[in-house]
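Novice: Predicted model and sequence below, questions to follow.
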Amino acid sequence: MSTDKKRFSADGPAPRQRFWKEAGVQETADGFTITLDGKPVRLPGGNPLCVTARPLAEALAAEWAAAGLDDPKGRFTPADLPLTRIAGTKIERVRPEREHIIATLADYGAHDLLCYRAETEGPLTVRQAEEWQPWLDWLNERHGITLRVTHGMMPIKQPEPALQRLRTLLATRNDADLAALGVAVPALGSLVLGLALADGAITPAQAVAAASVDERVQMERWGEDAAILDRIAAMNEDVTDAARFMELGRG
């Protein structure tokens, strides 16, 4: 299957047509607005695409400058604008719904991937302990939060003080970090790994490697699986975009 067919498949988002010649950045009283041929980019809710950090604004403008250029018909999809999607979430979802976003992210901590180990002893439980426990230890040492670990899939109830600390910790994050965590945490299945990413304690590649331990052990035993490799690659893209958004937003 060609790249174009994958990008513009019938079950994917409808492609849009490039209509502008130049993308730029305009400084305003509220920050840095992204423009197309001098006119502000408007998000679906009508808000201008405006951020407070120039490096992030320049990266957003670069996305729009490149969108559609690699297609003979000038078509592009939201997948070509990953940083814009996160910025849009920050402006139109996180800003007006901070408490809901914090509660949603904290719920991943209540059921964090790193806390659920294989039920029977074997190579998988060894690898899970090796690659997951250091990040639970990091959470305790860095933020004073201890999460319980179980073996098997039966839900475990985390201590309420720990969950409250997670909510408090998330409340200290700015809107940009919460928007980026809203991409990284569901992709990883782990709030712990997401927080380590936000703190710069783990790289995107390390976070994805940790989150995909089960899949990698499975492939080491049974051979590579194209569907699993595609899922890991998609996870890597999401986590890398989220980490880049947070880094640029602090510039």
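Specialist: Perfect, I can see it now.

Novice: rest of the way, CA atoms for contacts and neighbours
Specialist: OK.

Novice: now the strands: where do they sit in the chain?
Specialist: All strands of the chain, identified by DSSP state E, fall at 16-17, 23-28, 31-36, 39-40, 50-51, 75-76, 116-117, 150-151.

Novice: Show me the contact partners of the last one.
Specialist: Translated: strand 150-151. Contact with strand 150-151 is made by 115-120, 156, as judged by Cα atoms under 8 Å, 6 or more residues apart in numbering.

Novice: Check it against this one:
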Amino acid sequence: MGSPDKGGKPDMRDVLKDVENSIQLSDPDPVKRAQIQMRTPLPKRFYKQAAVVQDGDRFAVHLDGKPVRTPGKNLLALPTEAAAKLVAQEFEEQTEVIDPMKMPVLRLVNTAIDGVATDPQAVLEDILRFASTDMLCYRAEGPESLVERQNTHWDPVLDWVQTGVGARFNLAEGVMHVEQPRESIAVLGVWLARRNDPFRLAGLHVMTSLTGSALLALAVEASEIESEAAWLAAHVDEDWQIAQWGQDAEAVARRAQRHHDFVAAVKLLDSLG
């Protein structure tokens, strides 16, 4: 379990990592994770067919007629048929072995059921902590080309947050901490509270973690920005550095895996309606 915070309560980021680790995510770094799993024998595909079966007001995933359980032994059931079909499709796409690295939606759903559902408020608060130091609020002092890129990609999101959500954020140059208005964080908290479904919160948390910006994640969820535009916005600084100095193969692989997980989170959010 993750280490407690100052109030004695476990940090939700550590809790969610612990849940992920229980489903064969053996390292938070996607490249290292892939290397570890290459050395670990993967379970063979033991089923012929994956299907979605309605179970009350939920939609469960079945393998050869038997319901799938999460690592925490909970029924793997989702609130919409479209969401359940995403998981079933990942099971269908497995060939000779079952590779969790190729099942990002399943990993996210397991995290939602076994982790987020036990304490959704903690996940909501963790997203708010990201927002209080959101990447979009920290601007480069130079060079001008980087400043212009940040303004182009980030200002429209902050404009939407102010006009659409009602939260105003302060900007800073460099890395010096800037305090955000308590009222703005409170408004975001109310906005998130309307989205406290464990699956939606799990998707938002993953998108926030991968981009470093809760505001980008909320804008994607609200259809105020296309997901790929948000991904580019999250990497403005990195892409500027790449343009100057290039990048190595490991960095390319790491970003590709993170993008894979980001796309899975977007698909899950879209499937929830």
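Specialist: Arrived safely. The structure presented is a predicted model; accordingly, all values stated were derived computationally and were not measured.

Novice: Residue 89 of the first structure: which of the strands of the first structure is closest?
Specialist: Across the strands of the first structure, residue 89 of the first structure has its closest neighbour in strand 50-51 (11.9 Å, Cα to Cα).

Novice: Residue 88 of the second structure -> the first structure?
Specialist: When the first structure is aligned by TM-score structural alignment, residue 88 of the second structure is paired with residue 61.

Novice: I figured its match was touching residue 22, is that so?
Specialist: No. With contacts counted by Cα atoms under 8 Å, residue 61 of the first structure stays clear of residue 22, the gap being 9.1 Å.

Novice: Which one's more surrounded, these two?
Specialist: residue 61 (24 against 14; other Cα atoms under 10 Å).

Novice: residue contacts, that one?
Specialist: Neighbour list for residue 61 of the first structure: 23-25, 34-35 [criterion: Cα under 8 Å, 6+ apart].

Novice: redo that, cut-off 6 Å
Specialist: 23-24, 34 (Cα atoms under 6 Å, 6 or more residues apart in numbering).

Novice: Neighbour-wise, give me the winner out of those.
Specialist: residue 34 (27 neighbours).

Novice: And the helices in the stretch 51-200 of the first structure?
Specialist: Secondary structure of the stretch 51-200 of the first structure (DSSP state H, counting those that start in this stretch): helices at 54-66, 82-89, 98-110, 123-143, 160-171, 175-188, 191-198.

Novice: Give me the mean distance between the longest one and the second structure.
Specialist: Going back to what we said before, that points to helix 123-143 of the first structure. Superposed on the second structure, helix 123-143 of the first structure shows a mean distance of 1.1 Å to its aligned residues (mean Cα distance after the TM-score superposition for the first structure).

Novice: Give the aligned range of that helix in the second structure.
Specialist: Alignment note (TM-score structural alignment): helix 123-143 of the first structure is matched to residues 145-165 of the second structure.

Novice: which residues sit against that stretch?
Specialist: Residues outside stretch 145-165 of the second structure that contact it (Cα under 6 Å, 6+ apart): 136, 140, 167-168, 233.

Novice: same thing but 7 Å
Specialist: The contact list for stretch 145-165 of the second structure (Cα atoms under 7 Å, 6 or more residues apart in numbering) reads 136, 139-140, 167-168, 216, 219, 233, 236, 240.

Novice: Any idea which of the helices of the stretch 51-200 of the first structure gets closest to residue 29 of the first structure?
Specialist: Among the helices of the stretch 51-200 of the first structure, helix 54-66 comes nearest to residue 29 of the first structure, with 13.1 Å by Cα to Cα.

Novice: Buried residues in the closest one, which are they?
Specialist: Buried residues in helix 54-66 of the first structure, counted by 16 or more other Cα atoms under 10 Å: 54-65.
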